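Chemist: After the sequence you'll find the predicted model.
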Amino acid sequence: MTFLVKDSIALVTGANRGIGKAILEGLLQHGAKKVYAAVRDPQSVQPLIETYGDQVVAIELDLGKPETIAAAAKTASDVTLVVNNAGVLRTAPAMDSSAVEALQFEMDINVYGLIRIAQAFAPVLKSNGKGALVQLNSVASLKNFAEFATYSASKAASYSITQGLRAQLEPQDIQVVSVHPGPIATDMASAAGLSEIAEPPSLVATAIIEALESGDFHAFPDSMAKDFGEAYASFAENVIDSNEMAE
């Protein structure tokens, strides 16, 4: 299954900065008709509206507030592509006193938020014909990094949910893509102390578009991610992409 970005109508969560902003701009550069910038504060999208005019529509959406997701799905009833980019990170090793609280916060946004997005928007995508759902996971979904143990756990869970969504949604002509960036030059990477090895957010946008148009489930955008992808390829092909257990 493949999806062409040209002439699509997209919604990107967390589109006002960082990776989300790069995805929004990449989609427009590749021919998307319109992109809903789904953010907690719609005013933060104003600079993008000034640049791209009515191709960008600000819409309120908070992954931790289900009512805003439901309202956004009603407003953006013409979407054919949903990119769930928004996420949170707390620097919490497993033995830290804040670990349980950190994981609860990250699970609510990174995992339950994904489920809320899928449940709200899958019917919209189906009603509009062939569509696509893209989830921003991480290389941390494949390997736990001790200093970000709770974040890694939440991303492993979101990757697992993404696999389940793929199995459920592809029969409805909804393509699902799981994106696994390494360190990307964003505020989150800076806060995590990864600025020196971080790569441009535009790589994520490019990887998403290529995966959509090639029909790939996994996307590994940057140098670290590509290394993970190469090491993971055999398992992904023989286990993740296999339908044997589902039959």
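Modeler: Yes, it's here. It should be emphasised that the depicted structure is a prediction, and the values quoted were computed from it without experimental measurement.
Chemist: from here on, contacts and neighbour counts on C-alpha atoms
Modeler: Fine.
Chemist: now the residue of the chain positioned farthest from its centre: how far from F3?
Modeler: The C-alpha centroid of the chain is most remote from S97, which lies 29.1 Å away (CA atoms, centre = their mean). Taking CA to CA, to the nearest Å as the measure, S97 falls 45 Å from F3.
Chemist: Helix, strand, or coil at the residue nearest to H218 when sequence neighbours are not counted?
Modeler: Using CA to CA, 6 or more residues apart in numbering and skipping residues adjacent in sequence, the residue nearest H218 is S178, 5.0 Å away. Secondary structure, DSSP: H, G, I helix; E, B strand; the rest coil: S178 is strand.
Chemist: my guess is S178 contacts I161, does it?
Modeler: No - using CA atoms under 8 Å, S178 is not in contact with I161, being 10.1 Å away.
Chemist: Between these two, tell me which one has more neighbours.
Modeler: Per other CA atoms under 10 Å, whichever of S178 and I161 has more neighbours is S178, with 24 against 16.
Chemist: Please compare the first structure with the one that follows:
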Amino acid sequence: MRINEAVALVTGANRGIGRALVTEFLSRGAVRVHAAARDPRTLEPLVAEAPDRIVPLTLDITDPAAVTAAAEAAPDVTLLVNNAGRHGMGHLLEMDLTDVEAVMRTNWLGTLHVLRAFAPVVERNGGGAVANIVSVGAFAGTPAMGAYPASKAALALLTQAVRVDLAPRGITVHAVFPGPVETDMLRYATGHLKSLGDVPTASAADAARAIADGVEAGDEEIFPDPFARQVQECLRTDPKGVERLLLSRD
């Protein structure tokens, strides 16, 4: 799709990849961007950059009523980016199950809530695109990363499933698999890992640019940074090697 004709909504837009995507979409001529976050106060610096084109939106994706309200407040969306997510480090046999449930409820079920609410919106506006921010973590159950890899694997399968359902409704669906991107989430995760070793990291702005390129090109799967593209190549040549590659970072 052409972003310069789009009205976008980005969840988790107050920081990291989400914030960078808002900026990137505006630079490509998006008509407006609905920037969503649980706490609208965290969006104020972003909105100040383009108050005439950025619309702040309060949205907790784990709250069905809030999701319904967001769909009513943003009836013009043609490009939906499901970026909001949650991390929770720890080993699955030891970590608090409430933390495990919170990760799954946010990354999988929360995204599904948003998809169910906004697919009819995008369809009514003549079709468009959905991009789900997954993770290369979906390809290996890294022990110290708790439920996060499982939640992202589930999100990858969800993305495949709804792609089939939404294609006849004029909506393309893109799975985005970032590797280490310089965000607060990465800093949180690396504080619990032994080492990232020599893994290259990417800026959020560079990742956002690659994601936008992939959406405009119609790529079903987008690997937006150097390490992600290394995983992509490994998936093609040595699928089991992806597991070794990712587990070596635990």
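Modeler: Received, thanks. Just so it is clear, the structure is predicted and the values come from calculations on it, not from any experiment.
Chemist: rewinding a little: can you tell me the element the residue farthest from the centre of the first structure falls in?
Modeler: For S97 of the first structure, there is no helix or strand it lies in under DSSP states H and E.
Chemist: show me the contacts for it.
Modeler: Listed by CA atoms under 8 Å, 6 or more residues apart in numbering, S97 of the first structure has no contact partners.
Chemist: Mind telling me what D173 of the first structure corresponds to in the second structure?
Modeler: Mapped onto the second structure by TM-score structural alignment, D173 of the first structure lines up with G170.
Chemist: for V81 of the second structure, helix, strand, or coil?
Modeler: Applying three-state DSSP: V81 of the second structure is strand.
Chemist: what's the burial count for the aligned partner of it in the first structure?
Modeler: Aligned counterpart of V81 of the second structure in the first structure: V83 (TM-score structural alignment). Per other CA under 10 Å, the neighbour tally for V83 of the first structure reads 24.
Chemist: and the helix ranked longest in the second structure, what does it pack onto?
Modeler: Using DSSP state H to define each element, the second structure has its longest helix at helix 148-166. Secondary-structure packing of helix 148-166 of the second structure (3 or more CA pairs under 8 Å, 6 or more residues apart in numbering; DSSP states H and E): helix 97-104, strand 171-176.
Chemist: what about stretch 38-49 of the first structure, start to end distance?
Modeler: Using CA to CA, the two ends of stretch 38-49 of the first structure sit 13 Å apart.
Chemist: Now A22 of the first structure: closest residue in space that isn't a chain neighbour?
Modeler: Using CA to CA, 6+ apart, the closest residue to A22 of the first structure is S202 (5.3 Å).
Chemist: Show me what the one you found aligns to in the second structure.
Modeler: In the second structure, S202 of the first structure lands on A205 (TM-score structural alignment).
Chemist: show me what contacts that match?
Modeler: A205 of the second structure neighbours (CA under 8 Å, 6+ apart): 17, 20-21, 24.
Chemist: What is the nearest of those residues to H91 of the second structure?
Modeler: I17 (26.1 Å; CA to CA).
Chemist: ok, so what distance separates the nearest residue to the closest one once chain neighbours are set aside from E243 of the second structure?
Modeler: Nearest non-adjacent residue to I17 of the second structure, counting by CA to CA, 6+ apart: A204, 5.0 Å away. A204 of the second structure is 25 Å from E243 of the second structure, where distance means CA to CA.
Chemist: Have a look at the two and say which one is more surrounded.
Modeler: A204 (23 against 18).
Chemist: list the contacts for the more buried one?
Modeler: 16-17, 20, 181-183.
Chemist: out of these, who has the most neighbours?
Modeler: I17 (28 neighbours).
Chemist: hey, where'd the strands end up in the first structure?
Modeler: All strands of the first structure, identified by DSSP state E, fall at 9-13, 34-39, 56-60, 81-84, 131-136, 174-179, 218-219.
Chemist: what about D52 of the second structure, how many neighbours?
Modeler: By other CA under 10 Å, neighbour count at D52 of the second structure equals 11.
Chemist: That one -> the first structure?
Modeler: D52 of the second structure maps onto D54 in the first structure, by TM-score structural alignment.
Chemist: and that match, what is it in contact with?
Modeler: K34.
Chemist: Centre-most residue in the second structure?
Modeler: I133 (2.3 Å).
Chemist: Any figure for the gap between that one and N125 of the second structure?
Modeler: Taken as CA to CA, the span from I133 of the second structure to N125 of the second structure is 23 Å.
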